[in-house]
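> Sharing a sequence plus its predicted fold:
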Amino acid sequence: MKRKGRPVHGWVIVDKPLGLTSTQCLAKVRRLTDAAKAGHGGTLDPLATGILPIALGEATKTVNWVMTAGKTYRFTVRWGEATETDDTEGAITQRSDVRPDRAAIEAMLPSFVGEIMQRPPAYSAIKVDGQRSYDLARKGEMLELAARPIRIDALRLIDCPDPDHAVFEVDCGKGAYVRALGRDFALSLGTYGHITVLRRTRVGRYDEKAAFSLDSLEELCQKDAAHAYLLPIETALDDIPALVLTGPQADRLKHGQPIKIALTAPGLPPEGELLVMADGKPVGLAERSADEVRPLRLFNL
């Protein structure tokens, strides 16, 4: 018999442990919370740790907004060795005796900030002729994927603990591969490199302060303390202007009917997406065009 689960709605911010896939983490959270529906807001590699936002119930309708949000990662590059996977999982393919010093590393960073072109790792989820690149790579077909535009908002050199390693922090947009960033840092400095440690510390507005380990989450679920870990659906939509409606207006929108608002409504853009609220609760997402607001995605709460 198919598992149904409870109508739990909101976001759980998990601190994903090392070695677990994002799908495994999602399955565990869904089991702990007994949620009827669940989805995650952006895959983390098994060798990465950190922020994995998990949507429960109607929050799954906002996953796309979280997946496109800015992210922050802290990572360590090991100089002098390239690997098949650009991290510690793959075999070493190239070696170099060159070790960049702190001054050279800091001078290199500005060239990677802004809109840049990046070649994704061969071991990635990008599809090539209908197949995942990592599946082809595992069969021995090491493809050189086409470079694509990504956005790097900021780069910081955190530490150089020894000549072989450097620790960085990056703020980036959707689609950036940190493994590729480490590889390209090394190449630009005349050596080889790969990532040895990778941790995501922020996704949109969700950071480490909001995150729970799976063990902590299990304890809270056993105490039935959902209020302690469950964040409201609308926290994923903080950067979308909010439109507050009366009960009757919200009912019209829920039935798929457009509503009229003043052209000069304070604090609202003349067009674009809006988060609709009524009685302190999220109604859904809507699209404004001049004085008309039409529903896009509605929440069944």
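Nice, thanks for sending it over.
> For the rest of this, base every contact and every neighbour count on C-alpha atoms.
Noted.
> Let me see the ranges of the strands in the stretch 101-250 of the chain.
With strands called from DSSP state E, counting those that start in this stretch, the stretch 101-250 of the chain shows them at 114-118, 127-128, 131-132, 148-162, 165-172, 193-203, 206-207, 242-244.
> contacting residues around the longest one?
Going back to what we said before, that points to strand 148-162. If you take Cα atoms under 8 Å, 6 or more residues apart in numbering as the criterion, strand 148-162 is touched by 102, 105-106, 109-110, 112-120, 166-176.
> now the last one
In this structure, residues lying in contact with strand 242-244 by Cα under 8 Å, 6+ apart are 268, 274, 275, 276, 277, 278.
> Check the offset of that strand from the chain's centre.
Its chain's C-alpha centre lies 26 Å from the corresponding centre of strand 242-244 when counted by Cα atoms, centre = their mean, to the nearest Å.
> Check the first one too.
On the basis of Cα atoms, centre = their mean, strand 114-118 sits 18 Å off its chain's mean C-alpha point.
> Likewise for the fourth one?
Averaging C-alpha coordinates over strand 148-162 and over its chain gives two centres that are 17 Å apart (Cα atoms, centre = their mean).
> here's the one I want to compare it with:
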Amino acid sequence: MAAGKAWQRVDGVLLLDKPSGITSNAALQQARRLFSAAKAGHTGTLDPLASGLLPLCFGEATKFAHDLLAADKSYEAEVCFGIATDTGDADGAVVRRCPIAFDAAALNDALARLRGPLEQIPPMHSALKHQGRALYTLARQGIEVERPARQITIHRLQLIDFSGERCRLHVRCSKGTYVRSLAVELGEALACAAHLSALRRTAVGSLQVADALPLAALAELSAEERTGRLLPLDRLLQGLPAVHLDEAAALRFRHGNPVGDAQPPGSYRVYDAAGRLLGVGESDAERPQLRPRRVVGVA
């Protein structure tokens, strides 16, 4: 940040089109400096190899970043056949080569077997922790540890094109899915080495990369124009049903108290009578009143 320029409170959501070749945190910090935002976070890491939609949260929006982590993600992925790498993607070292001996029909059959509920073992080259240490740190030391399989769902896995050595795919998947692991699994289903050679995230929940702005374009905007690109806090919460409270209930909610009549179990985005977001509330069968889970701070 330029000398003498102070951090300031900025609240909102920015849809960033992250370039490939940098980490999600590096992209976040560049955007944060452009806004001089005192507090910032993102809603799920994209690997350096990957480009595409990276929703960034500033200020009070960071309280709701977790709610978007559970959303389905959509990608356009490129898989390279005949070559395996130690990371499962193009950033890794080549560990095996093999001939390609399948056709488009066999590829489509393999894709069909990978749709729906699956168990997937997270890769060693990932940011997941084992006894407080990131798995990729252990992997770089040549250490491999047992990782429990995760239940994921591949909602869509559609072939875009196939050249014989590479294919492009549309992927829509549940949270926790590693697309590079999916590329390796596709190779295994075809008895062929494979790795993820390119990845672009096109959607996170209802958020679309078509509405995102690249870093270079963001830097060219005036401060006023950049502020105009910020979405309201509740843009992260559109998957939750809405509840509106009267003035007295809204005040109780802001102070951390349960409010309202019994609600069906679940999470809700909560507004006051004027339509201002108060936060996220939740109820369950044992405590059916709406209880504050995260509350927006007063500016």
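It's in. Quick caveat, the model's predicted, so the values are computed rather than measured.
> Could you identify which of the strands of the stretch 101-250 of the first structure is most buried?
Mean neighbour count (mean count of other Cα atoms under 10 Å) peaks for strand 193-203 among the strands of the stretch 101-250 of the first structure, with a mean of 24.
> Residue 91 of the first structure: what's it in contact with?
83, 84, 85.
> Residue 72 of the first structure too?
169, 170, 171, 172, 200, 201, 202, 203 are the contacts of residue 72 of the first structure under Cα under 8 Å, 6+ apart.
> cool, residue 66 of the first structure as well?
Contact partners of residue 66 of the first structure, counting by Cα under 8 Å, 6+ apart, are 41, 42, 203, 204, 236, 237.
> Please identify which of these is nearest to residue 288 of the first structure.
Using Cα to Cα, residue 237 comes nearest to residue 288 of the first structure of these, at 16.0 Å.
> Would you confirm that the closest one contacts residue 65?
Yes: judged on Cα atoms under 8 Å, residue 237 of the first structure makes contact with residue 65 at a distance of 7.0 Å.
> What's the match for residue 129 of the first structure in the second structure?
In the second structure, residue 129 of the first structure lines up with residue 131, judged by TM-score structural alignment.
> Can you report how many residues neighbour its match?
Neighbour count of residue 131 of the second structure, defined by other Cα atoms under 10 Å: 6.
> Next up, the contacts around it.
Going by Cα under 8 Å, 6+ apart, residue 131 of the second structure touches no other residue.
> ok, back up a step: quick one, which of residue 237 and residue 65 of the first structure is more surrounded?
Higher neighbour count among residue 237 of the first structure and residue 65: residue 237, with 19 against 14, using other Cα under 10 Å.
> Can you find the partner of that one in the second structure?
Checking TM-score structural alignment: residue 237 of the first structure goes with residue 237.
> Please report how far its match lies from residue 40 of the second structure.
17 Å (Cα to Cα, to the nearest Å).
> And the helices in the second structure?
Taking DSSP state H to define them, one finds helices in the second structure at 24-35, 65-69, 104-113, 135-140, 179-189, 215-220, 223-228, 247-254.
> who touches the first one?
Translated: helix 24-35 of the second structure. With Cα under 8 Å, 6+ apart, helix 24-35 of the second structure has contacts from 1, 10, 18, 38, 40-42, 45-48, 54, 56, 215, 218-219, 223, 226-227.
> on average, how far is that helix from the matching bit in the first structure?
Taken over the aligned residues, the distance from helix 24-35 of the second structure to the first structure averages 0.7 Å (mean Cα distance after the TM-score superposition for the first structure).
> so where is that helix in the first structure?
Using TM-score structural alignment, helix 24-35 of the second structure pairs with 22-33 in the first structure.
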